[in-house]
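[1] build me a model:
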Amino acid sequence: MYAFEYRRPTSLAEAVSILGQSEEGKILAGGQTLLPTLKQRLAQPTELIDLSRLPELKGIREDGDGLFIGAYTRHAEVAHGDLVKQRIPALAALAGEIGDRQVRNLGTLGGSIANADPAADYPAAVVGLKAVVKTDRREIACDDFFTGLFETALEPGELIVGVRFARPEKAGYAKFRNPASRYAMVGVCVAKFGDGVRVAVTGAGGSVFRVPEMEAALAKDFRPDAVAGIAVPADGLNSDMHGSAEYRAHLVTVMAKRAVESCG
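    Here you go, the predicted structure:
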């Protein structure tokens, strides 16, 4: 690792101030991506700003008909939280499939979506469950938050405070995971709301995306068979040693069907 200054603020205002004054500061939450990056010397921050002492960023609470989850809330807390299981069980199930037990006990919601890994699970939940990302400056709608490969709408120095997830009538998540990394080769979140259906796909492309054809079909007939004959184009999808673009396109349909089946 390179030399850096370690900072551990005790309030959100202090964290924002340190980040704003830092020349090349990096936020440290669960550290599941940042620490390996530092070990490989792929990043050279001047400061590490540890958010572990900020109570404003932790916890799960009801927010109207939905749930607000603090940015520093760990995956395991989402997976096992009674409120999540009661209000949005599909979100709890999704969090329970992230990585392994060690990752779930350290990784955080805010860190995951800020990193915007194209194979991460949470982006599908954020987009599929009509979430709103709250920062220290504003609120960002889910369809505007993820902008590309490891890219988000966050501005320099902007800090995620938490995420509000809307409560669907029904929702489900299914993924085909890489057996080694447990990242999603393809993951699909399907959610039915009073005003329509959302189908969000992670792992298949450079960033999370929706499938309007499947959404329209499920709005008319919310059954697995409704999407069985709908295929997404392979053009632009990821292709690597683990699976071709054509294979991932096929998996989108398969996982969408399984996500609908899991809704009960």
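[2] can we go C-alpha only for contacts and neighbour counts from here?
    Noted.
[3] touching the helix of greatest length in the chain from outside, list them.
    When the chain is parsed with DSSP state H, its longest helix is helix 245-261. By Cα atoms under 8 Å, 6 or more residues apart in numbering, the surrounding residues in contact with helix 245-261 are 171-176, 185-190, 199, 201, 204, 222-225, 227-239.
[4] which of those are buried? Put it as a ChimeraX command.
    To isolate the buried members of the contacts of helix 245-261 in ChimeraX, using 16 or more other Cα atoms under 10 Å:
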select :171,172,173,174,175,176,185,186,187,188,189,190,199,201,204,222,223,224,227,230,231,232,234,237,238,239
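[5] in strands only, show me the contacts of helix 245-261.
    Applying DSSP state E to these, the entries found in strands are 171-176, 185-190, 199, 201.
[6] just put these in JSON lines and tack on distance to Leu57.
    Below are these laid out as JSON lines (distance: Cα to Cα, whole Å):
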{"residue": "Ala171", "distance to Leu57": "26"}
{"residue": "Gly172", "distance to Leu57": "26"}
{"residue": "Tyr173", "distance to Leu57": "26"}
{"residue": "Ala174", "distance to Leu57": "28"}
{"residue": "Lys175", "distance to Leu57": "28"}
{"residue": "Phe176", "distance to Leu57": "31"}
{"residue": "Met185", "distance to Leu57": "30"}
{"residue": "Val186", "distance to Leu57": "29"}
{"residue": "Gly187", "distance to Leu57": "27"}
{"residue": "Val188", "distance to Leu57": "27"}
{"residue": "Cys189", "distance to Leu57": "25"}
{"residue": "Val190", "distance to Leu57": "27"}
{"residue": "Val199", "distance to Leu57": "28"}
{"residue": "Val201", "distance to Leu57": "27"}
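[7] one more, so I can put them side by side:
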Amino acid sequence: MYNFEFVKPATVDEAVAAMKKEGAQALGGGQTLLPTMKQRLASPESLVCLSGMAELVGVNAGDGAVTVGAATTHAQVAADAAGSYPALADLASNIGDPAVRSRGTLGGSIANNDPAACYPAAVLGSGATVTTNARSLSADDYFTGLFETALDEGEIVTSVSFPVPEKANYQKFDQPASRFALVGVFVAKYPDGVRVAVTGASEGGVFRWAEAEAALSGDFAASALEGMKPGADGMISDLHGSSEYRAHLVGVLTRRAVDAAG
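    Coordinates of the predicted model:
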């Protein structure tokens, strides 16, 4: 590691002010940023710690939604959302290992937007609203590509509000070494239709599988997806699995998620 400034603001306003300094980088749970810094793949001059601020921590249910503070750990989401949004809690309970779940945060995960991370699938699959210090963004507008989001420089995620669906489930095929999703599928059924979000598969990051959404909105049953899978073009192909294999997994996991949700 190298020398850098560590800033621990007490409020979001203080954090926003600290982020205006040249070379500043927001620090959530540090599960991605700190290893990246150790490998010299990133070298921020100042780390602005977002943990410990009460206004960014907590899980609150009401008015048909579950709102999660950006600095809430995966472990807390797994525990506190179990009664109000079981599918979200189950997803959080299977991220990484206990050490990762005790440090990693929702805000850190979606700000980084790793193409194999689990939370982006829940956010997009739920049609959630991402709130920052400056504005609110729909999930469909928030994720813009591989490791890319609509966040402006210095903008900080403060909370995410998840509309609670009638039924939902997340299915993940683990990459066993990293516990990231080789492919993960989040399915959520709402009164006005079904949303299907896929992580781990696409070179463009998390995406909605529109054909599956249309089929399931007409008939919420795994049989409605019989023989269906997305095209392999644009899917990730690496030593862990070919693009064709990932496309096949998307179909399999979507059917499993529908069965489990039903």
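[8] and the TM-score between them?
    TM-score of the superposed chains, computed with TM-score structural alignment, normalised by the length of structure 2, equals 0.98; 261 aligned residues with a Cα RMSD of 0.8 Å.
[9] most widely separated two among the ones in strands among the contacts of helix 245-261 of structure 1?
    Greatest spatial distance in these: Ala171 and Met185, 20.2 Å, computed using Cα to Cα.
[10] structure 2: helices as residue ranges?
    For structure 2, the helices defined by DSSP H cover 12-19, 33-38, 74-80, 86-93, 98-103, 106-112, 119-126, 139-142, 210-218, 243-261.
[11] can you list the neighbours in contact with the third one?
    Outside helix 74-80 of structure 2, the residues that touch it by Cα under 8 Å, 6+ apart are 58-59, 68, 88-93, 95, 98, 101-106.
[12] and if you look at the fifth one?
    Residues outside helix 98-103 of structure 2 that contact it (Cα under 8 Å, 6+ apart): 29-31, 73-76, 92-93, 95.
[13] go again with 7 Å.
    With contact meaning Cα atoms under 7 Å, 6 or more residues apart in numbering, helix 98-103 of structure 2 is reached by 29, 31, 73-75, 95.
[14] over to the second one?
    Judged by Cα under 7 Å, 6+ apart, the contacts made with helix 33-38 of structure 2 from elsewhere in the structure are 1, 42-43.
[15] looking at the residues you listed, spot the one nearest Asp140 of structure 2.
    Nearest to Asp140 of structure 2 among the contacts of helix 33-38 of structure 2, counting by Cα to Cα, is Ala42 at 28.1 Å.
[16] could you measure from the closest one over to Leu146 of structure 2?
    With distances taken as Cα to Cα, to the nearest Å, Ala42 of structure 2 is found 17 Å from Leu146 of structure 2.
[17] give me the more crowded residue out of these two.
    Neighbours per residue, other Cα atoms under 10 Å: of Ala42 of structure 2 and Leu146, the larger number sits with Leu146, 16 against 13.
[18] so what corresponds to the more buried one in structure 1?
    The equivalent of Leu146 of structure 2 in structure 1 is Leu149 (alignment by TM-score structural alignment).
[19] what about the nearest residue to that match once chain neighbours are set aside, how many neighbours?
    Nearest non-adjacent residue to Leu149 of structure 1, counting by Cα to Cα, 6 or more residues apart in numbering: Gly206, 4.9 Å away. Neighbour count for Gly206 of structure 1, taken as other Cα under 10 Å: 19.
[20] Gly206 of structure 1 touches Gly148, doesn't it?
    Yes - in this structure Gly206 of structure 1 lies within contact range of Gly148 using Cα atoms under 7 Å: 6.3 Å.
[21] neighbours of Asp63 of structure 2, just the number please.
    Asp63 of structure 2: 7 surrounding residues under other Cα under 10 Å.
[22] OK, contacts around the aligned residue in structure 1 for Ala215 of structure 2?
    Counting by TM-score structural alignment, Ala215 of structure 2 lines up with Ala217 in structure 1. The contact partners of Ala217 of structure 1, by Cα under 7 Å, 6+ apart, come to 226-227.
[23] now with 10 Å, please.
    Each residue near Ala217 of structure 1 by Cα atoms under 10 Å, 6 or more residues apart in numbering is listed here: 197, 223, 225-227, 230.
[24] ditto for Glu5 of structure 2
    23-24, 44-48.
[25] what does Phe162 of structure 2 give?
    Residues in contact with Phe162 of structure 2 (Cα under 10 Å, 6+ apart) are 61, 64-68, 85, 88, 122-130, 139.
[26] what's the match for it in structure 1?
    Following TM-score structural alignment, the counterpart assigned to Phe162 of structure 2 within structure 1 is Phe165.
[27] count of neighbours near the closest residue to its match other than its chain neighbours?
    Leaving aside its sequence neighbours, Phe165 of structure 1 sits nearest to Ala131 (Cα to Cα, 6+ apart; 4.3 Å). Counted with other Cα under 10 Å, the neighbours of Ala131 of structure 1 add up to 23.
[28] Ala131 of structure 1 -> structure 2?
    That one, Ala131 of structure 1, aligns with Ala128 by TM-score structural alignment.
[29] thought that match was touching Ser138?
    Yes - the criterion here is Cα atoms under 10 Å, and Ala128 of structure 2 meets it with Ser138 at 6.3 Å.
[30] what is in contact with these two at once?
    Both Ala128 of structure 2 and Ser138 are in contact with 160-161, where contact means Cα under 10 Å, 6+ apart.
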